[in-house]
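Colleague: Only the shape, not the letters, is given here:
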């Protein structure tokens, strides 16, 4: 049994002062207000304790791309992500031939079930982004791989690995057979998200009717908004049935666009990084699927055609950027922890609540991850000492690469 006391915490979407947590067998057994830290094993007198963050779109990290990662690479990323506040994540695969994606799903399943002797971020499955996308909004994807989501293609993906491995898929709803595919995927428990699309508002509405529950990196690689042709952006902003993700790195969208999304849909917001192999390391050339991407210190990675190719954003920085743009901290925590868990039907994650997994992040005053626990085990930070917890120094070479909006 372990007891943690925090002077400030985010619990159930609200700010709590003087919070006492009891953890047994990796889960919370008690969550209560308490002004007395006397019995605590760990006392956090400053900063903010929040549930572990969940990133639904991680293509790679620390020079490793999930499309090409070996078992050691999968484990390395999972062990390092807690430094950014991420305690659970979905591994993202960009567009590729469906047979290649089925093999990638098999590798993901293996990684999900490989034991580790050290705490690491939970791998919640794969997020397959493509190949059922629109060539009009390909972004950094290779359009030569694009195709319609015909029944045999969907069956191949669903049958590639045991249920739960394919956690999410991004597709363009205007493609032939897309609505049927959405229905089949949703009935199989897959989170269907709309993205890289030229869909009209009516096509977006039909896709949501069919079971789509999210929109991938709203605004980016989508039909532009027009007052007589609102497209996927307009439909998403007014439709309470669908959530949407944002990449808040200060480059992918303007502060005003982010604030518009907050004003119309803060209760449906999901923060993601869309991080690629260039994240957490030095500028240079890296792989994203079958393409070479290039990153510099002052802008996101780009592909050969100049399109943004993911980001080098940390999820704790995305949370901090949201707060700087006016989103209350409890709402930002919900967007980066609770709502992603809910979209993947994981009520045991993303919250500080009795019965949930004891995944926690201690943020400093700048909302940077200072320590992280997974299932009650310290995954990042200074070794625990009774009644004291010293902040860790920044990892060498891990300075944030993204610019902050504002």
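Modeller: The structure has been received and is ready for your questions. Just so we're clear, the structure is a prediction, and the values are computed from it rather than from any experiment.
Colleague: hey, let's count contacts and neighbours off CA atoms from now on
Modeller: Fine.
Colleague: Assign the most centrally placed residue in the chain to helix, strand or coil.
Modeller: Nearest to the mean C-alpha position of the chain, counting by Cα atoms, centre = their mean, stands residue 55 at 1.8 Å. Assigned with DSSP: H, G, I helix; E, B strand; the rest coil, residue 55 falls in the strand class.
Colleague: Quick check: residue 329 touching residue 323?
Modeller: Yes - counting by Cα atoms under 8 Å, residue 329 does reach residue 323; the two are 5.9 Å apart.
Colleague: thinking again about what came up before, would you check that the residue nearest to the centre of the chain makes contact with residue 85?
Modeller: No - Residue 55 is beyond contact range of residue 85, at 9.7 Å (criterion: Cα under 8 Å).
Colleague: what is in contact with these two at once?
Modeller: Contact criterion Cα atoms under 8 Å, 6 or more residues apart in numbering; residues shared by residue 55 and residue 85: residue 315.
Colleague: neighbouring contacts of the lengthiest helix in the chain?
Modeller: Longest helix of the chain, by residue count under DSSP state H: helix 98-112. Residues from elsewhere that reach helix 98-112, judged by Cα under 8 Å, 6+ apart: 67, 71, 74-75, 91, 93, 122-126, 128, 131, 153, 156-157, 160-162, 165-166.
Colleague: Write the PyMOL selection for whichever of these are buried.
Modeller: Only the buried entries of the contacts of helix 98-112 go into this PyMOL selection, using 16 or more other Cα atoms under 10 Å:
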select buried, resi 67+74+75+91+93+122+123+124+125+126+128+131+153+157+160+161+165+166
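Colleague: In strands, which of the contacts of helix 98-112 fall?
Modeller: The strands, defined by DSSP state E, take in 91, 93, 122, 123, 124, 125, 126, 128, 166 from the contacts of helix 98-112.
Colleague: Just give me the closest of the residues you listed to residue 42.
Modeller: Checking the ones in strands among the contacts of helix 98-112 against residue 42 by Cα to Cα gives residue 122 as the nearest, at 23.3 Å.
Colleague: Skipping adjacent residues, who's closest to that closest one in space?
Modeller: Nearest residue to residue 122 in three dimensions, chain neighbours excluded: residue 88, at 4.3 Å (Cα to Cα, 6 or more residues apart in numbering).
Colleague: Correct me if wrong, but that neighbour is in a strand.
Modeller: Yes - if the criterion is three-state DSSP, then residue 88 is within a strand.
Colleague: okay, pairing it with this:
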């Protein structure tokens, strides 16, 4: 069987070893076959464009007017498609707090999409979180992280649970962290009122992720450093950050990068159903959200309710506003989350043999131009002329 072949020439590539100009990528079937060499007749001419690896989003609830929490497969596919068109070639579906039986039904639907290759896994955010830091989660549905209940949710994902966010200070919290670590599921500290010492205990028990660091947790005090300092200073922890200009002040983003470094930061969207859509009212699990000027808030105004981000916007903001280098941005949007998910042998960097998951942006503006997933163009290929013989 002859594999589909295509080649891109003349582009700037962001590779693990550095940024290279006027390079060529040859794709055969689903994978990158070769990197380097001169342009050949029939190649697509990407002069003036930059190619980066497809984005990997660890934490996303919805988009395109749909939600992963609906329990409807068609809606979940629409969410994944929306974010794919914005460069997210690998995505983990995040739930929100709900009744346990509702969450297990959602997990059954999402698991089928993992098995179909649409999703890379499931992230349970809630219900095992703090009443004091619940944010856009319904307080009456919160539960203590009893290990048996946590295990019930994980088992409902049929081996596709990638991450569970919980508050380790709650009864059963540390035991659940240990159980998740033993199961190979990421235990994430988030929506927590934990203190510094308890957070360190959670890390020692196996927690390896900070769910949207700074948001939905106590701030830093000079005699009570709280969970933020514990999570930032420990090299075993990857910290999620939402870089939308709303969730974090630019100086706080800089503090996180200065302390943890790009190799421990995973930029996420935490997007809800309004991502890629207009302002208006949207559901977020059992709650209602009002989006105005692109900012999502619960309708009672009590909390930010996720974001309306897409990863291409995160990438552009990170480079043009936040001052990250291209390599730093690629590390946080692709390589770090790919490693965390155990997928670094397949995605997250531009390397020979890996899946041809590519995002093409304008080299001057960093606006998204085209997306390829597994060797197939999702959007934008018509923009590029072919190289003609000299």
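Modeller: That came in fine, so what should we check first? Fair warning: this is a prediction, and the values are worked out from it, not measured in the lab.
Colleague: The residue nearest to residue 122 of structure 1 and residue 53 touch, don't they?
Modeller: Yes - Residue 88 of structure 1 is within contact range of residue 53, at 6.7 Å (criterion: Cα under 8 Å).
Colleague: Which one of the two is surrounded by more residues?
Modeller: residue 53 (35 against 26; other Cα atoms under 10 Å).
Colleague: Give the aligned equivalent of that one in structure 2.
Modeller: Residue 53 of structure 1 maps onto residue 55 of structure 2 when the alignment is built from TM-score structural alignment.
Colleague: what about that match, distance to residue 249 of structure 2?
Modeller: In this structure, residue 55 of structure 2 and residue 249 of structure 2 are 23 Å apart, going by Cα to Cα, to the nearest Å.
Colleague: Next: residue 351 of structure 2.
Modeller: 34 Å.
Colleague: Which one of those two is surrounded by more residues?
Modeller: Counted by other Cα under 10 Å, residue 351 of structure 2 and residue 249 do not tie: residue 351 has more neighbours, with 20 against 12.
Colleague: Tell me who's in contact with the more buried one.
Modeller: 15, 32, 35.
Colleague: Give me the subset of those residues lying in helices.
Modeller: Among these, no member lies in helices (by DSSP H).
Colleague: what stretch of structure 2 does stretch 137-155 of structure 1 fall on?
Modeller: Going by TM-score structural alignment: stretch 137-155 of structure 1 matches residues 133-151.
Colleague: That stretch: which residues count as buried?
Modeller: 133-139, 142-147, 150.
Colleague: With stretch 39-57 of structure 1 instead?
Modeller: In stretch 39-57 of structure 1, counting by 16+ other Cα under 10 Å, buried: 40-44, 47-57.
Colleague: just to revisit the earlier point, in structure 2, which residues correspond to the longest helix of structure 1?
Modeller: Using TM-score structural alignment, helix 98-112 of structure 1 pairs with 100-114 in structure 2.
Colleague: Check the mean deviation of that stretch from structure 1.
Modeller: Superposed on structure 1, stretch 100-114 of structure 2 shows a mean distance of 1.2 Å to its aligned residues (mean Cα distance after the TM-score superposition for structure 1).
Colleague: ok, back up a step: would you format the contacts of residue 351 of structure 2 as a markdown table with neighbour count and distance to residue 226 of structure 2 included?
Modeller: Shown next, in a markdown table, are the contacts of residue 351 of structure 2 (neighbours: other Cα atoms under 10 Å; distance: Cα to Cα, whole Å):
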| residue | neighbour count | distance to residue 226 of structure 2 |
| --- | --- | --- |
| 15 | 18 | 37 |
| 32 | 24 | 45 |
| 35 | 18 | 46 |
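Colleague: what residue of structure 1 takes the place of residue 349 of structure 2?
Modeller: So, by TM-score structural alignment, residue 349 of structure 2 is matched to residue 351.
Colleague: Repeat that for residue 324 of structure 2.
Modeller: Per TM-score structural alignment, residue 324 of structure 2 is aligned with residue 327.
Colleague: so how far is residue 358 of structure 1 from that match?
Modeller: 25 Å.
Colleague: Compare the two (neighbour count), which wins?
Modeller: Using other Cα under 10 Å, the more surrounded residue of residue 327 of structure 1 and residue 358 is residue 358, with 29 against 19.
Colleague: show me what contacts that one?
Modeller: 23, 26, 27, 28, 352, 373, 374, 375, 376.
Colleague: Distance check, the fifth one against residue 22 of structure 1.
Modeller: In this structure, residue 352 of structure 1 and residue 22 of structure 1 are separated by 11 Å, where distance is defined by Cα to Cα.
Colleague: so what sits against both of these two?
Modeller: In contact with both residue 352 of structure 1 and residue 22: 28, 31, using Cα under 8 Å, 6+ apart.
Colleague: Can you pick out the residue with more neighbours from those two?
Modeller: Higher neighbour count among residue 352 of structure 1 and residue 22: residue 352, with 27 against 20, using other Cα under 10 Å.
Colleague: Which residues are in contact with the spatially closest residue to residue 347 of structure 1 that is not a sequence neighbour?
Modeller: Spatially, and ignoring its direct neighbours in sequence, residue 347 of structure 1 is nearest to residue 341 (6.4 Å; Cα to Cα, 6+ apart). The contact partners of residue 341 of structure 1, by Cα under 8 Å, 6+ apart, come to 54, 347, 348, 349, 350.
Colleague: ok, and those residues in structure 2?
Modeller: Here is what carries over to structure 2 from those, by both residues aligned by TM-score structural alignment, their matches' Cα atoms under 8 Å: 54, 347, 349, 350.
Colleague: Helices - which of those land there?
Modeller: Per DSSP H, these never map to helices.
Colleague: just the strands in the stretch 151-300 of structure 1 please.
Modeller: Using DSSP state E, counting those that start in this stretch, the strands found in the stretch 151-300 of structure 1 span residues 166-171, 191-194, 214-215, 243-246, 269-271, 284-288, 291-296, 299-302.
Colleague: Now distance to residue 368 of structure 1 too, for these, in JSON lines please.
Modeller: Below are the strands of the stretch 151-300 of structure 1 laid out as JSON lines (distance: least, Cα to Cα, whole Å):
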{"stretch": "strand 166-171", "distance to residue 368 of structure 1": "28"}
{"stretch": "strand 191-194", "distance to residue 368 of structure 1": "29"}
{"stretch": "strand 214-215", "distance to residue 368 of structure 1": "27"}
{"stretch": "strand 243-246", "distance to residue 368 of structure 1": "19"}
{"stretch": "strand 269-271", "distance to residue 368 of structure 1": "15"}
{"stretch": "strand 284-288", "distance to residue 368 of structure 1": "25"}
{"stretch": "strand 291-296", "distance to residue 368 of structure 1": "22"}
{"stretch": "strand 299-302", "distance to residue 368 of structure 1": "20"}
